[in-house]
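>>> Next comes the sequence, and after it the predicted model I'd like to discuss.
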Amino acid sequence: MSDDNPHSSNGSANKTWLEKIGQIFTAEPQTKEELQDVFTEAASRDLIDTEAQNMIAGVLDIAEMRVRDIMVPRSQMVTLESSDPIEELLPQIIDSQHSRFPVITEDKDHVEGILLAKDLLKYGFKAECDFNLADILRPTVIVPESKRVDSMLKEFRTKHTHMAIVVDEFGGVSGLVTIEDILELIVGEIEDETDAENEDIDDIRKVGERVYSVTALTEIDDFNEYFKTEFSDEDADTVGGLVVHSFGHLPERGESTELNGYSFKVINADSRRILQLQVTVPKTPKVETENVSEE
């Protein structure tokens, strides 16, 4: 006898995973823990896979988190000085490998706007151009530390932006948050091509005619060998340690010092150590040949 309902024979196979999960609800969950137990049970029955379970847990977690819990702290923000010429900005952008940068004036409490690295592309292929950084800055989104992370994600979507500056109760900048920071809470760490290549980046890289990017952990012996210099390793083993010793304190991003004609500028640093340096080598002195007349 034929079945009047053609879907009855394989109805269970045609059910969505949400319908399958509904089958395991014996009572409506009253707490977050009970709801998580439901999805744990669903995973144990292979109604959802482990990855889906972890994503659901991430969504539940961000509903209780504040921006202060996930922001990049002020000391680790990579910022650009609005007064710097483009030839100084480019090495910093290349070194950090970020796509967005807060642009500041006096200090990190004065953010003028957000620079997208891709907005500089049109200036890179012109022999001569009038470059004004202020003309290409994007508006700054300011949010309080207490903002809920799920609300922050919604704001990122509605405003079509990827970065926000976080301020404390007194209006001072305490950090920044990106849409990637939130998405990684849900789907796990997001790695791109540059993340995979970071381990292979040379400690010393040429980024300009006389400008080099140098990792602060570069051994002084390696630095000396590369640049044919004779810096002493008596007080420090690394270039970062050499620079700190020269300053007499832990410098912040943007500070610079000169040693034996070499300029060392701090490109990236946190509250504990220098991470990246920009080294400008001295100009090679021109050797003048005197014309000596024969007597």
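Cool, got the structure.

>>> make it CA atoms for all contacts and neighbour counts henceforth
Noted.

>>> quick one: Ile136 and Glu112, what's the gap?
Taking C-alpha to C-alpha, to the nearest Å as the measure, Ile136 falls 11 Å from Glu112.

>>> Of these two, give the one with the bigger neighbour count.
Glu112 (19 against 14; other C-alpha atoms under 10 Å).

>>> quick check, distance from whichever strand or helix holds Leu277 to the centre of its chain.
Assigned by DSSP states H and E, Leu277 falls within strand 274-280. With C-alpha atoms, centre = their mean, to the nearest Å as the basis, strand 274-280 stands 17 Å off its chain's centre.

>>> okay, now the one to match up with it:
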Amino acid sequence: MDTTVPAAAAATNLDATFWITCAVVLLLLMMSAFFSGTETALTAASRGRLRSNADRGDQGARLALKIKEDEETFIGAILMGNNIANVIATSLTTAALTKIFGVNGVVFASLVMTALILIFAEVLPKTFAITRPDRVSAFAAPVVIWLIRILSPMVAGVRLIVRATLRLFGVRTDPDGHVLAVREEIQGALNLGHSEGLVQKEDRDRILGALDLAERTVEEIMLHRSEIEMIDLSMPPREILVQCLRSSHTRLPIYRGTQEEIVGVVHAKDLLRAMYAMRDKSAETDDPFADFDILGVAMKPYFVPETTTLDDQMRQFLRRHTHFALVVDEYGALQGLITLEDILEEIVGEITDEFDMDAAQPLKPTPAGDYLIDGGMTIRDLNRATDWSLPDDEANTVAGLVIHEAQLIPNQGQVFSFHGFRFEVAQRKDNRITRLKIRPL
């Protein structure tokens, strides 16, 4: 019996099956490459740039932004699609090569698929995607949206299993939380840009200062009550006038009896205008200011709690059209004062004029390599000026940090070392540390 025709037909069928399998494996590798590149692009894409492109009418960017709102879901769907494609491709390759090489086909299939997946389905697409994440994200977003919808039941099941497993080890996940908060994302980008020379230190400090306003309170930057210049209501009008003329401040609180009882705030311009008008009307009398009542030109004091955030306080200043507030604690006791300028200085740095010459150099380098620092300087200002990273969790000022770490009020000349710095008390007045010498160890 002639078996030539059936053998040829079998060889033809085997060849056709092999090439069809190769075509399917190639398609699956392309799908795997798409999933790998898309995952990298969507993870690395900037929400800010996607938002900007979406506002300009880019529908792909709008969909990508929607996908990034739930990173756990889209990562789960992409990983599931990627693994399905890789597993099926590897299984088909193993079956095809086993028919040709027998048991050795398993080894050959493992080697071939490892190389193909690593190069063409992982490294190559991820490298391409990381170079242009926004464009790749916008291009792939319509497909990923449908992938998430199709695989959402399986993804939900996987998420339940993952969370239940993590809960066994005491780890709880926040389904609504992002991997990185916006502020940390911006801070990291600015610090990286500064380290690479792309962002100036002043620009970085200004942006981070604006972002910090919602995290900091007026208590941290207020002028302490011991340093507030006030007017005693019982003083003669002429002495009040002299005090206002000698003062470097335009607004001064007025107190009755004790400095805890603030009854008003006078603006130097209002005071001078009123006293000038009274002098013209009473030019013939010996003391034209004898009947002058300072409360008649004073403004009502504006009190704020010490726990108010700087962001909220700045909004209140703008809404009330005022620049000056007195800070009180939970018992209503005066703690200090804060101005709009104080808040703006947290963004743009120290603002000085011809009356602030003493504050123009709050820290001075010495020939020995130390920094001579005013004890009342805030730790934040010191860090901004020197690029140090002294902690400000327990104290607001440099003197407060030394007292906190030493657990006592040190004497002049005492030296301490902590947080990688050497602190020497250069000057002490009563119970206050007024000057310090600091240098990195």
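That came in fine, so what should we check first? Not measured: the values here are computed from a predicted model.

>>> Residue in the second structure paired with Asp37 of the first structure?
Superposed on the second structure with TM-score structural alignment, Asp37 of the first structure falls opposite Gly188.

>>> what's downstream of the host helix or strand of that match, the next helix or strand?
Element membership of Gly188 of the second structure [criterion: DSSP H and E] is helix 182-195. Note on helix 182-195 of the second structure: by DSSP H and E, the next helix or strand toward the C-terminus is helix 201-212.

>>> tell me the average deviation of that following helix from the first structure after fitting.
Following superposition, helix 201-212 of the second structure is found to deviate from the first structure by 1.6 Å on average (mean C-alpha distance after the TM-score superposition for the first structure).

>>> Check which helices and strands that helix sits against.
Secondary-structure packing of helix 201-212 of the second structure (3 or more C-alpha pairs under 8 Å, 6 or more residues apart in numbering; DSSP states H and E): helix 182-195, helix 340-348.

>>> Save those helices as CSV, and put in distance to Ala164 of the second structure and mean neighbour count too.
Compiled in CSV, those are given as follows (distance: least, C-alpha to C-alpha, whole Å; neighbours: other C-alpha atoms under 10 Å):
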stretch, distance to Ala164 of the second structure, mean neighbour count
helix 182-195, 28, 14
helix 340-348, 45, 18
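
>>> Now that we have the ones you listed, can you turn them into TSV and tack on distance to Thr94 of the second structure?
What follows is those, written out as TSV (distance: least, C-alpha to C-alpha, whole Å):
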stretch	distance to Thr94 of the second structure
helix 182-195	45
helix 340-348	63
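
>>> So which of those is nearest Ala385 of the second structure?
Nearest to Ala385 of the second structure among those is helix 340-348; the distance by C-alpha to C-alpha comes to 12.0 Å.

>>> what does the helix or strand that the closest one is followed by contact?
Proceeding N to C from helix 340-348 of the second structure, the next assigned helix or strand is strand 363-365, under DSSP H and E. Contacting residues not belonging to strand 363-365 of the second structure are listed as Tyr371, Leu372, Ile373, Asp374 [C-alpha atoms under 8 Å, 6 or more residues apart in numbering].

>>> Apply the buried test to those residues and list what passes.
Tyr371, Leu372, Ile373, Asp374 (16 or more other C-alpha atoms under 10 Å).

>>> Just the ones of these in strands?
The strands, defined by DSSP state E, take in Tyr371, Leu372, Ile373, Asp374 from those.

>>> neighbours of Arg149 of the second structure, just the number please.
Neighbours of Arg149 of the second structure (other C-alpha under 10 Å): 12.

>>> same deal with Lys122 of the first structure?
9.

>>> re earlier: which of the contacts of strand 363-365 of the second structure lies closest to Thr250 of the second structure?
Asp374 (24.2 Å).

>>> Quick check, the closest one in contact with Arg435.
Yes. Between Asp374 of the second structure and Arg435 there is a contact under C-alpha atoms under 8 Å: 4.8 Å.

>>> quick one: the strands in the second structure?
Counting by DSSP E, the strands of the second structure are 223-224, 231-232, 251-255, 262-267, 303-305, 324-328, 334-339, 363-365, 371-374, 415-418, 421-429, 432-440.

>>> just checking, what packs against the last one?
Meaning strand 432-440 of the second structure. Right, strand 432-440 of the second structure is packed against strand 371-374, helix 398-406, strand 421-429 by 3+ C-alpha pairs under 8 Å, 6+ apart.

>>> what would those look like in a markdown table with distance to Val327 of the second structure?
Listed next are these as a markdown table, based on distance: least, C-alpha to C-alpha, whole Å:
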| stretch | distance to Val327 of the second structure |
| --- | --- |
| strand 371-374 | 23 |
| helix 398-406 | 19 |
| strand 421-429 | 25 |
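
>>> Quick check: which of the ones you listed is nearest to Pro301 of the second structure?
helix 398-406 (29.0 Å).

>>> now the angle between strand 432-440 and the closest one, please.
80 degrees (axes from the mean of the first three to the mean of the last three C-alpha atoms, to 10 degrees).

>>> Many thanks, I have nothing further to ask.
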